[in-house]
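K.L.:
model this:
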Amino acid sequence: MIDVNSPPPCDDSDLRAAMEHFFFAYQAFTARPDAILERRGLARVHHRVLFFIAREPGLSVKGLLAKLGVSKQALNTPLRQLIEMGLVDAVADAADKRMKRLYLSAEGARLEATLYREQARLLEGALARAGLDAAGGWLAFNHALSPRDDGDGA
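P.N.:
As a prediction, the model looks like this:
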């Protein structure tokens, strides 16, 4: 296990251990939501769409494309499925009717909240086991690993 108080790992075995733990952590983080989604015929891509719309109601399709870093073609099918299933509402923008604003329907909000609770419970448990002091380092690590600026000033 990597000592969080020591310098970042530099040798291959430490990096491989970090990758292994990251892989299994991500697997644990997504397992329950994936099972919930699968029962509805949905996948992880649908979860990402629901997550970002919940985080930013009224997000434009263009804004969602930018958040996800995918092409229109890649987003078209999952977004259309979510709209057809009544989980997402696409509303024409008041100022520009060509622009669609995305909102979760009541059912979509319930599903997203269920997925959120599963992952929040896992994170809360891990932070409790690691110690609350680990949260700042974990957030800094993930922010440094992410190629995106989330715009929240963190």
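K.L.:
Every contact and neighbour count from this point should use C-alpha atoms.
P.N.:
Fine.
K.L.:
Excluding chain neighbours, what is closest to Arg32?
P.N.:
Closest residue to Arg32 apart from its sequence neighbours, by CA to CA, 6 or more residues apart in numbering: Glu118 at 6.9 Å.
K.L.:
ok, and for the host helix or strand of Ala109, which residues are buried?
P.N.:
Using DSSP states H and E, the element containing Ala109 is helix 106-130. The neighbour-count check on helix 106-130 (16 or more other CA atoms under 10 Å) flags 108-109, 111-113, 115, 118-119, 122 as buried.
K.L.:
about what we covered before: was I right to think the residue nearest to Arg32 contacts Pro33?
P.N.:
Yes: counting by CA atoms under 8 Å, Glu118 touches Pro33, with 6.8 Å between them.
K.L.:
quick one more, to check against the first:
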Amino acid sequence: MAGFFHAYQAFTAGADRMLAERGLARVHHRILFFVAYQPGLSVGALLALLGVSKQALNLPLRQLTQAGLIEATPAMHDRRVKSLQLTDSGRALEAALCTEQQRLLGVAAASMGEDDARRWQAFNRALAGAREN
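P.N.:
This is a model prediction of the structure:
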């Protein structure tokens, strides 16, 4: 468990520093990540992906909107539904955060053989699947 904890700390440290420089935190990164990879995502769908309450999402989503990183527009199919997308600034920040984490994953993967890297990927898929059960 300690190894997993320290690996996660290393994985998030660079992104956390970049976020802190903007007065943001890891919760903001999670929101940016999901909106980046699912443009037009509704607030309800984001709530389900994050597994949080509307109350827990309200403040960080509002902060990202006020910072000009996310915009919410009425969905075409139902104007009562808010459709979320990143602004240009939001896309740039999310790309920088992802680039830092991908760099770290690349360093770690380069230190492993291909078979070990495949097993590590399989382990992560199994771990993510266990969460859903």
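K.L.:
quick one: which of the buried residues of helix 106-130 of the first structure is nearest Asn76 of the first structure?
P.N.:
Lowest distance from Asn76 of the first structure to the buried residues of helix 106-130 of the first structure (CA to CA) belongs to Gly108, with 17.7 Å.
K.L.:
residues touching the aligned residue in the second structure for that closest one, list them.
P.N.:
Structural correspondence for Gly108 of the first structure with respect to the second structure (TM-score structural alignment): Gly90. Residues in contact with Gly90 of the second structure (CA atoms under 8 Å, 6 or more residues apart in numbering) are 32, 68-70.
K.L.:
Distance-wise, check Gly90 of the second structure relative to Gly40 of the second structure.
P.N.:
14 Å (CA to CA, to the nearest Å).
K.L.:
Now do the strands in the first structure.
P.N.:
59-60, 88-92, 100-104 (DSSP state E).
K.L.:
Give me the contact list for the last one.
P.N.:
Contacts with strand 100-104 of the first structure, where a contact means CA under 8 Å, 6+ apart, come from 50, 53-54, 57-61, 87-93.
K.L.:
Can you get me a residue count around Ile53 of the first structure?
P.N.:
By other CA atoms under 10 Å, 24 other residues sit near Ile53 of the first structure.
K.L.:
So what does it match up with in the second structure?
P.N.:
Aligned counterpart of Ile53 of the first structure in the second structure: Val35 (TM-score structural alignment).
K.L.:
Summarise which helices and strands the longest helix seen in the first structure is packed against.
P.N.:
In the first structure, taking DSSP state H as the definition, the longest helix is helix 12-39. Judged by 3 or more CA pairs under 8 Å, 6 or more residues apart in numbering; DSSP states H and E, helix 12-39 of the first structure is in contact with helix 44-55, helix 106-130.
K.L.:
how about CSV for the ones you listed, with distance to Ala28 of the first structure added?
P.N.:
Listed next are those as CSV, based on distance: least, CA to CA, whole Å:
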stretch, distance to Ala28 of the first structure
helix 44-55, 13
helix 106-130, 8
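K.L.:
State the distance from the counterpart of the residue nearest to Arg32 of the first structure in the second structure to Ala130 of the second structure.
P.N.:
In the second structure, Glu118 of the first structure lines up with Glu100, judged by TM-score structural alignment. Separation of Glu100 of the second structure from Ala130 of the second structure (CA to CA): 27 Å.
K.L.:
Could you do Ala72 of the second structure as well?
P.N.:
As judged by CA to CA, Ala72 of the second structure and Ala130 of the second structure stand 33 Å apart.
K.L.:
The two: which is more packed in?
P.N.:
Applying other CA under 10 Å to Ala72 of the second structure and Ala130 shows that Ala72 carries more neighbours, namely 19 against 9.
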